[in-house]
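# Here's a sequence, model it:
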Amino acid sequence: MKPDFIEELRWRGMVHDMTPGTEEQLKKEITAGYIGFDPTAKSLHIGNLATIMLLVHFQRAGHKPVALVGGATGMIGDPSFKAAERKLLDEETLRENQSGIKKQLEQFLDFDSGENSAIVLNNYDWFKNFGFLEFLRDNGKHISVNYMLAKDSVKKRLETGISFTEFAYQLLQGYDFYHLYANHSVKIQMGGSDQWGNITTGTEYIRRKAQGEAYALTAPLVTKADGSKFGKSEGGNIWLDPEMTSPYQFYQFWLNCSDEDSKKLIRVFTLKSKEEIETLEKQHEEAPHLRTLQNALADDITKMVHGETELETAKKASKILFDKKATISDFDSLGEKTLLQVFETVPQKEINTPGEISYVDFLGEHIGDLIFKSKGEARRMIKEGGISINKEKITDGNAILDINPLSNKYYLIQKGRKNYFFVKII
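Now for the predicted structure:
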């Protein structure tokens, strides 16, 4: 038996608002619904993943998901709750971004399941044929300026200024909904709560131009327990593209979520059942130090986005990194690519082959001030037992450097318990 879409979203905390009649429409028949994705980067990020999960649940409930890549609207930029106008992208960059996004969406949705197979469309395919005067004449007249000005997303920007280009964005998105309604029988548009104004412009557009009935549903924007924006790390966005955010860093991001955040995130970002999640929550409460929720969350999402092999590699790397008994052979077993991913955020330096040199000279002079400001400081730290190179404790600062580099070219230096440094030999 297929799950009820709205009920599934409710217990997961994924319903923010919806227009009257939405639930009745979805119970009545298989319905096509869409979500738009702006191609502002060549990859989607985990902020987009929340809306992707809406489409995943939509298809699991037996409905037809439509992913719309905004090849045309991406040239303008959505002003919704943005402080300033976005930089416009050129056509070549947009095409590259669209290709990357489409490939990522195919990881989550079934495009070969018969009646409710997913499809990906690009609004540039219909907007490219429109002349400016033709669009204004045939479509602009259906939505009044008063209606557009009343939207919160526009009101907030009137204080700082909004160009006509961005002001017209909701009209273009409204036309998208109409086009999909007329040509693909799409009756519902979904998105984050910040898209409510744009989405309801589409339902109004369909009512006025086609005398039709369409529906809107939004999910809450995912925030942290402290109210701050979710989905960024110190290095910026957490991307779905493994070249932009490595599988290891992706896995670690979820693993480091707080207990309170994890309770919400595991509902939004995994397909675990209510019973499974409640069992995990109980286990977590009984032994919080085991971080049961975080481990389940990180495992599920990393596997979904990057696959089983990359998940196992990320888990192996994590275990080795935090294992006090790990040896140089353990790190070498990761392979150079994973090794670099693990330490991509730690302070690094490239040096020439050290040659015959003491540990004190190597740490306090040869690699500059990466770790120590002087040889005396390095000598004191070695004497106190606080330095390891490639997981081997250094006890004699005057001894000659006699440790083989990882992958024949890297030294991993650990200062104290938590401070790591990475040196590459060139």
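# C-alpha only now, for contacts and for neighbours.
Fine.
# how much space between Asp369 and Asp361?
Applying Cα to Cα, to the nearest Å, the value for Asp369 to Asp361 is 12 Å.
# Help me confirm that Gln25 is found in a helix?
Yes: Gln25 sits within a helix when classified using DSSP: H, G, I helix; E, B strand; the rest coil.
# count of neighbours near it?
Residues within reach of Gln25, counting by other Cα atoms under 10 Å, total 15.
# So which of Asp369 and Asp361 has more stuff around it?
Set Asp369 next to Asp361 and count neighbours by other Cα under 10 Å: Asp361 wins out with 21 against 13.
# here's the other one to compare against:
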Amino acid sequence: MTYTPKSDFVAVMMERGFLADCTDYQGLDEALLQGVRPAYIGFDATAKSLHVGSLIQIMMLRWFQKTGHQPITLMGGGTTKVGDPSFRADERPLLTEAQIDDNIAGIKKVFSAYIDYETDAPNKALMLNNAEWLDGLNYLEFLRDIGRHFSVNRMLSFESVKSRLDREQSLSFLEFNYMILQAYDFMELNRRYGCILQMGGSDQWGNIVNGIDLTRRVIDNEVYGLTSPLLTTSDGKKMGKTAEGAIWLNADMRSPYEFWQFWRNTTDADVGRFLKLYTELPVEECERIGALQGSEINEGKVILANEVTTLLHGAEAAAAAEATAREVFEKGGVGDDLPTFSIAASDLNIIPGATLGGEENPIEGMYCSAATLFVEAKLAKTGKDAKRLIAENGALVNDTPVRKDFPFVNVDELKKQVKLSAGKKRHALVRLDG
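The predicted structure is shown next:
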């Protein structure tokens, strides 16, 4: 990484599509010319891994460090106890301290792939936890010293809160405090570390503005806010979510192959945009690849998948995923990197073939429900989804469609190992355990 402070961070954000809004473009640009400056993004610990929806913020921190400045990843050990109400229809479930600590331990695994916490350079990244200052707050003192700077009327006007109230959905007093705590984070980071910039998704605009106002009012320091767009795919789907669930960044929750395959399945219209956001290829190259047509765009998707997977999981994992995909899709093989499941016989409700065939049509061997098998292999969410897949000829066992009139799989085959396919793009290997 380059460690000479430069003012081109804002230009990079604009050019690559990261920028939704900024409180003061010129002021921020000038501040970044004055030396190594810190900026932060907060990540609440609501799960054991972040998902692809958070990757745009992680890339912003990476670019901030690449342009010579100091990124701060702030773990929400304190704010997670409250829960961010921004654009949510209901209150987040409250987590115990042990659950929060466990989630933070899982989340931390990803950041070192993108951000340098070990360098001796002045812009060495910091990883902090806001529980360090939030857990020890005295409530009455906090209300007198900090709460008096917040107008309830103004807080109610922020779209993230207003939309919830307009729908007549409950907003607890606990949640209402979240924006005050996040504002306090910004002020505390400025006071302790000289942090001048908070970044986040556009849904955080109100929270960021509150932090800027509080920092100016209490310690009279100039700070800035910058937001990224809340991304959806070109077909309107929320980024990072699929029919099969969230695309987690931790390898133990979403394998490198599955992660690679998610990017390989990108819609044609999104390739150029995602190359700019999630890779470090030059902008001109991203635009060239994104403009490809017909079958050529598929190779562009492979480039996207390889580049993004290499950043997170490494070049070997990306190469292995590509090799597996080509084996499975182009040659009809199995591939070495497909998700593999060992399933206990007790989970499959094994049935004698003779029972299935009846007295007039006896069938040898033992069988299990194909629908259950597809659910256990995480290729279908529910039995109902699996049955629909079978009815549409989209469920294949060793590349052969499951029969609608006999939706069962021979257990002897499972003892060897079978390849399950849900349509053309999702595959898994399954074998019987024991």
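# TM value for the aligned chains?
The TM-score (TM-score structural alignment, normalised by the length of the first structure) is 0.81; 388 aligned residues with a Cα RMSD of 3.5 Å.
# Would you mind measuring from the residue most central in space within the first structure to Gly212 of the first structure?
By Cα atoms, centre = their mean, the first structure has its centre lying nearest to Ile46, at 1.8 Å. Relative to Gly212 of the first structure, Ile46 of the first structure is positioned 34 Å away (Cα to Cα).
# next one: His142 of the first structure
13 Å.
# rewinding a little: if we ignore the residues flanking it in sequence, what's nearest the counterpart of the residue nearest to the centre of the first structure in the second structure?
By TM-score structural alignment, Ile46 of the first structure lines up with Val52 in the second structure. The shortest distance from Val52 of the second structure to any non-neighbouring residue, by Cα to Cα, 6 or more residues apart in numbering, is to Gly240 (4.5 Å).
# ok now do the equivalent of that neighbour over in the first structure, which residues does it touch?
In the first structure, Gly240 of the second structure lines up with Gly231, judged by TM-score structural alignment. Contact partners of Gly231 of the first structure, counting by Cα atoms under 8 Å, 6 or more residues apart in numbering, are 45-47, 237-238.
# if we go to the second structure, which of these are intact?
Counting by both residues aligned by TM-score structural alignment, their matches' Cα atoms under 8 Å, the contacts of Gly231 of the first structure that remain in contact in the second structure are 45-47, 237-238.
# how about those in TSV, adding distance to Leu412 of the first structure?
Formatted as TSV, those follow (distance: Cα to Cα, whole Å):
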residue	distance to Leu412 of the first structure
His45	30
Ile46	31
Gly47	33
Asn237	27
Ile238	25
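# Inside strands: which ones of those residues?
Under the assignment DSSP state E, these contribute Asn237 to strands.
# coming back round to it: out of the contacts of Gly231 of the first structure, give me the one that has the most neighbours.
Ile238 leads the contacts of Gly231 of the first structure on contacts (other Cα under 10 Å) with 23 neighbours.
# From Ile351 of the first structure, how far off is that residue?
From Ile238 of the first structure to Ile351 of the first structure the distance is 30 Å (Cα to Cα).
# Please apply the same query to Arg86 of the first structure.
41 Å.
# any chance you could map the strands in the first structure?
Using DSSP E, strands in the first structure cover 17-18, 32-37, 64-69, 119-122, 186-192, 215-219, 232-233, 236-237, 348-351, 387-389, 392-393, 410-415, 419-425.
# out of the ones you listed, which comes closest to Ile266 of the first structure?
strand 215-219 (15.2 Å; Cα to Cα).
# which residues in the second structure does the closest one align to?
Going by TM-score structural alignment, strand 215-219 of the first structure sits over residues 224-228 in the second structure.
# how much does the matching stretch stray from the first structure?
Comparison of stretch 224-228 of the second structure with the first structure after fitting gives an average deviation of 0.4 Å (mean Cα distance after the TM-score superposition for the first structure).
# contact partners of that stretch?
By Cα under 8 Å, 6+ apart, stretch 224-228 of the second structure touches 18-24, 28, 56-57, 196-202, 204-205, 208-209, 212.
# again, only using 6 Å
18-23, 197-202 (Cα atoms under 6 Å, 6 or more residues apart in numbering).
# any chance of these in CSV, with distance to Asn298 of the second structure too?
Supplementary listing: the contacts of stretch 224-228 of the second structure in CSV, determined by distance: Cα to Cα, whole Å:
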residue, distance to Asn298 of the second structure
Phe18, 25
Leu19, 28
Ala20, 29
Asp21, 33
Cys22, 35
Thr23, 39
Leu197, 39
Gln198, 37
Met199, 33
Gly200, 32
Gly201, 30
Ser202, 31
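# Kindly indicate which of those residues lies nearest Asp270 of the second structure.
For the contacts of stretch 224-228 of the second structure, the nearest to Asp270 of the second structure is Phe18 (14.5 Å; Cα to Cα).
# what residue of the first structure takes the place of that closest one?
Per TM-score structural alignment, Phe18 of the second structure is aligned with Met14.
# what's the nearest residue to that match if we skip its chain neighbours?
Going by Cα to Cα, 6+ apart, Met14 of the first structure has Ala219 as its nearest residue, at 4.9 Å.
# Tyr178 of the first structure now?
Nearest to Tyr178 of the first structure is Ile206, by Cα to Cα, 6+ apart, at 5.4 Å.
# That neighbour reaches Asp176, doesn't it?
No: assessed by Cα atoms under 6 Å, Ile206 of the first structure is found out of contact with Asp176, at 10.1 Å.
# list the contacts for the nearest residue to Val222 of the first structure once chain neighbours are set aside?
Closest residue in space to Val222 of the first structure, ignoring its immediate chain neighbours: Phe230 at 5.9 Å, by Cα to Cα, 6+ apart. Shown in contact with Phe230 of the first structure (Cα under 6 Å, 6+ apart): 222-224.
# Using CSV, lay out the residues you listed together with neighbour count.
CSV is the format used below for those (neighbours: other Cα atoms under 10 Å):
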residue, neighbour count
Val222, 21
Thr223, 15
Lys224, 16
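# how about CSV for those residues, with distance to Ser117 of the first structure added?
Shown next, in CSV, are the contacts of Phe230 of the first structure (distance: Cα to Cα, whole Å):
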residue, distance to Ser117 of the first structure
Val222, 27
Thr223, 31
Lys224, 34
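# Fine, thanks again, bye for now.
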